[in-house]
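Chemist: the sequence isn't on hand, but the structure is:
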């Protein structure tokens, strides 16, 4: 896959978790190679504006890279014949992406806040670029009770939700403002919580039943 220019710092193209997602999306391919500009590892995430791809230049680039890509194939691919090389292009509905600021949290690692324009909407998002420290979660199934939320509401009970991990706060805000849930958001990384408040407008008690808490370990 040839990485489009200025998309080299996208999470799915530069992080281990993103690479695993690509492998999952193309599970029928035996050998997957990403080809892009060799950027400084300390380079900040780049802004991106979609441009029209020159098909002639792309075909020329694929022709120049073909022999190199074949050499990079594992030996097993040559068992019966020279492997067939398929060049993929990375396309999505992102028209423009502007990085607002880069952060580094003690738990989530490096992440950025960016404004994104798609073909039909615009929004702000938080994207993780680093590796999280290994955290183990255990669910106490002995006290887990499953019931119909609608039935509970009709009986006069206020629905409640516990969100482990705040991120930008989109899920918390939706449950709270659109569905009327009493929401408790628990976040273990103080930098993430600060960004949610400063860049996404998430505040303690922006409605009477929204509570944010730090998890101290």
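Modeler: Sure thing, it's come through. The structure presented is a predicted model; accordingly, all values stated were derived computationally and were not measured. Numbers count the residues shown, from 1 in each chain.

Chemist: please count neighbours and contacts with C-alpha atoms only from this point.
Modeler: Noted.

Chemist: may I see the buried residues of the strand or helix carrying residue 195?
Modeler: Under DSSP states H and E, the secondary-structure element containing residue 195 is helix 190-200. Neighbour-count burial for helix 190-200 flags 190, 191, 192, 193, 195, 196, 199, 200 (criterion: 16 or more other CA atoms under 10 Å).

Chemist: wait, the first one touches residue 214, no?
Modeler: Which is residue 190. Yes. At 7.0 Å, residue 190 counts as touching residue 214 under the criterion of CA atoms under 8 Å.

Chemist: ok, and here's another one to check against it:
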């Protein structure tokens, strides 16, 4: 059994997609990041960076004590290795999947996150910041579009790289991206969107968070934390 500490963000969706695809039994423990649940001491023991998602595997393959994992990329890799699914054993194919997983973790997620912040949430609209992150978002979509020219999925076969990237492309309109300008991404996006496991994962999100809005209080919690606040 997997305990999933989760909220309805792109990084959270990555893990529900994997769990649904692999048909692993799991229990969702909602961590409402707009209310500050991520700062609870019991959660920080699992995720010291006070970010979702995180998991506790109650039945690890070594038969030992439960294993906790934080950071969505690390969780995807852990679950893939646990199940033997969505991560090739062939060294060359595996390298490709890991490259694109790290590309998402180091580039696509952080840059699109800044796009969301300055375009949607920042109290002051700063044209330079908005323009900078929209352009970087466009560049990254271009990189992904090129990668998808001659393959159905990012690394060839369906993998954790696709699970990592897809949730960040779901709000493409909010990112000021027109998928018509990225036809290979658009084809891949529709293919991902049609997968039953992906649909089940997003249905779970609606069950967990039916409101899905961002109040001023939630913004203060999410964006107002400094070093002293984390202690």
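Modeler: Sure, I can see it. Being a predicted model, the structure only gives us computed values, none of them experimental.

Chemist: list the TM-score for the superposed pair.
Modeler: The TM-score (TM-score structural alignment, normalised by the length of structure 1) is 0.25; 94 aligned residues with a CA RMSD of 6.0 Å.

Chemist: thinking again about what came up before, closest to residue 128 of structure 1 among the buried residues of helix 190-200 of structure 1?
Modeler: Looking at these and their distance to residue 128 of structure 1, the nearest is residue 192, at 10.3 Å (CA to CA).

Chemist: return the set of buried residues in the top helix by length along structure 1.
Modeler: Scanning structure 1 for the longest helix, with DSSP state H as the assignment, gives helix 55-71. Neighbour counts using 16+ other CA under 10 Å place 62, 69 of helix 55-71 of structure 1 among the buried residues.

Chemist: could you point out the helix or strand that follows it?
Modeler: Next along the chain after helix 55-71 of structure 1, with elements defined by DSSP H and E, is strand 94-105.

Chemist: now that following strand and helix 190-200, what's the angle there?
Modeler: Angle between the axes of strand 94-105 of structure 1 and helix 190-200 is 140 degrees (criterion: axes from the mean of the first three to the mean of the last three CA atoms, to 10 degrees).

Chemist: same for whichever helix or strand comes after strand 94-105 of structure 1, what does it pack against?
Modeler: On the C-terminal side of strand 94-105 of structure 1, the nearest following helix or strand under DSSP H and E is strand 109-118. The elements that strand 109-118 of structure 1 packs onto, with contact taken as 3 or more CA pairs under 8 Å, 6 or more residues apart in numbering; DSSP states H and E, are strand 94-105, strand 122-128.

Chemist: turn those strands into CSV, columns for mean neighbour count.
Modeler: Shown next, in CSV, are those (neighbours: other CA atoms under 10 Å):
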stretch, mean neighbour count
strand 94-105, 16
strand 122-128, 17
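
Chemist: check which helix or strand the residue nearest to residue 68 of structure 2 when sequence neighbours are not counted maps to.
Modeler: In this structure, residue 68 of structure 2 finds its nearest non-sequential neighbour in residue 56, 4.2 Å apart by CA to CA, 6 or more residues apart in numbering. In this structure, residue 56 of structure 2 is located in strand 54-57 according to DSSP H and E.

Chemist: ok so, going back, so which of the helices and strands packed on strand 109-118 of structure 1 gets nearest residue 12 of structure 1?
Modeler: strand 122-128 (9.9 Å).

Chemist: buried stuff in the helix or strand where residue 201 of structure 2 lies?
Modeler: Assessed by DSSP H and E, residue 201 of structure 2 sits inside helix 196-208. Residues of helix 196-208 of structure 2 classed as buried by neighbour count (16+ other CA under 10 Å): 197, 198, 201, 202, 204, 205, 208.

Chemist: closest to residue 144 of structure 2 among those?
Modeler: Closest approach to residue 144 of structure 2 among those (CA to CA): residue 198, at 19.7 Å.

Chemist: if I pick the closest residue to the closest one other than its chain neighbours, what's in contact with it?
Modeler: Taking CA to CA, 6+ apart as the measure, residue 198 of structure 2 lies nearest to residue 17, with 5.4 Å between them; neighbours along the chain are not counted. Contacts of residue 17 of structure 2 were listed using CA atoms under 8 Å, 6 or more residues apart in numbering, and they are 163, 197, 198, 200, 201.
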